[in-house]
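Trainee: model the structure of this input:
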Amino acid sequence: MAALLADVPPAPGAAALRVAVDGPDLPGAPGVTGPHALAADLATRLPGLSRPAVVVPAEGFYRPASLRLEHGRTDPDARYTDWLDAPALAREVLDRSGPRGSGEHLPALWDVARDRAARLGYRPTPPGGVLLVPGSLLQGLGLAFDVVVHLRVGPAARRRRVPADRAWELPAFDRYDDEVDPVSLADAVVLADHPDRPALVLQGRFS
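Mentor: Okay, the predicted model is just below:
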């Protein structure tokens, strides 16, 4: 995957190639556990392929708890529609790093753990590099990603692997599969039902 991304140049006038690493984060298993682990691994490999990389987690652009959890802490519909501030992610990261952008990005807008503004300054996006945005439920929002990598974990595997305290999220991912069909939209799909034996399927701009 790193070698494939290293061969894709940024769009004309863009600071970096903007890559979504989309999928459910399922900790506790060896191998491919979720988008954050995959993005971190790609970020360590890309510089060796002459492509600097930076990781900007989507969680840094979640809404404040007063909005995100307005309907309770375990509402799957809110998890699907209300958690991510997609316009802020577009404005502060993707647009600034894309064509005619300023060539910088905001690492995070909101500190979810402390539920307050992150108060971070803009940082340069590595020129000619790869901007990796790991997170869940990232497709179907009109975000300007140049490449989308989707970790496909089927419903049965999700139910088998999700921690008990996060089982309430499962209907959100079922709805995502039904309404967005993220596999069909992605440029690369990592089949990760068995995290220790992932398989890569190329489509979209890689086909």
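
Trainee: rest of the way, CA atoms for contacts and neighbours
Mentor: Fine.

Trainee: so how far is residue 21 from the spatially most central residue of the chain?
Mentor: Centroid check for the chain by C-alpha atoms, centre = their mean gives residue 134 as the closest residue, at 2.6 Å. Counting by C-alpha to C-alpha, to the nearest Å, the gap from residue 134 to residue 21 is 4 Å.

Trainee: this one next, for a side-by-side:
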Amino acid sequence: MRLEPITWERLTDTLADRLLDLKTGDGSPWPRVAVDGARAGGTGELAARLADALRLRGRTPLVVGTEGFLRPASLRYEYGHEDVEAYYSGWFDTGALWREVFGPLDPGGTGRVLPDLWDPAADRATRSPYVELPPGGVLLLHGPLLLDHWFPFDLSVHVRLSPGALRRRTPEGERWTLPAFERYEREVDPAGRADVVVRADDPRHPAWNGAPDAG
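Mentor: Here you go, the predicted model:
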């Protein structure tokens, strides 16, 4: 894959411009965007940048992080605190994401989205209020391992780190998750599946594979 240097500012401006004309695959009035990748790659920061750029263009964004849809600790740690298989396939409540985030944004949906469900620090429900996303509003879902659940994304951005960069930038206490990302690369090929690939080994100098087709 050929990648070219770009600044974060130009990257977010270009993506935001494309989102203004993006046609959803199923006729939904709400474009749904994935910002996929390890937290060490700055997916949350990129989603926030995109949200700011969309607001400047008169569109309403809704940023949702998968960390707000973790399963309770009793389920996440059922097989220990560093079980790679549990992290890969059982930490995130994908059923709740389908029900509370994607379902309301289906064609004919209400647009009434729950932005988070579970507080992992307190290990209890967040009790956050629902958010009404108006037609034309854009969902920006960020987090790891997003492209393996058949979520109906209309645009997918994968923030890619080389294995060495991922290890260096992952906090020591989270490095036990690295085999899950190796498996994700091997089984899902997120760079091959995503519409946009951003290499962020050096966060000061990103590179990408070019502007996506708005159609």
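
Trainee: intersection of neighbour lists for residue 134 and residue 21 of the first structure?
Mentor: Counting by C-alpha atoms under 8 Å, 6 or more residues apart in numbering, the common neighbours of residue 134 of the first structure and residue 21 are 35, 36, 39.

Trainee: considering the residues you listed, which possesses the most neighbours?
Mentor: residue 39 (27 neighbours; other C-alpha atoms under 10 Å).

Trainee: wait, is that one part of a helix?
Mentor: Yes - under DSSP: H, G, I helix; E, B strand; the rest coil, residue 39 of the first structure sits within a helix.

Trainee: residue 157 of the first structure -> the second structure?
Mentor: Using TM-score structural alignment, the partner of residue 157 of the first structure in the second structure is residue 165.

Trainee: what's the mean distance for the helix or strand hosting its match versus the first structure?
Mentor: Here residue 165 of the second structure is covered by helix 163-169, with elements defined by DSSP states H and E. Superposed on the first structure, helix 163-169 of the second structure shows a mean distance to its aligned partners of 1.5 Å (mean C-alpha distance after the TM-score superposition for the first structure).

Trainee: the residue nearest to the centre of the first structure -> the second structure?
Mentor: With TM-score structural alignment as the matching criterion, the partner of residue 134 of the first structure in the second structure is residue 142.

Trainee: and stretch 67-76 of the first structure, which stretch of the second structure?
Mentor: Against the second structure, stretch 67-76 of the first structure falls on residues 75-84 (TM-score structural alignment).

Trainee: gap between the two ends of the matching stretch?
Mentor: 13 Å.

Trainee: ditto for stretch 56-71 of the second structure
Mentor: 35 Å.

Trainee: ok, residues contacting it?
Mentor: 20, 44, 47-48, 51, 54-55, 90-94, 96-97, 115-120, 133-134, 136-144.

Trainee: now which of those residues would you call buried?
Mentor: 20, 44, 47-48, 51, 54, 91-94, 96-97, 115-120, 133, 136-144 (16 or more other C-alpha atoms under 10 Å).
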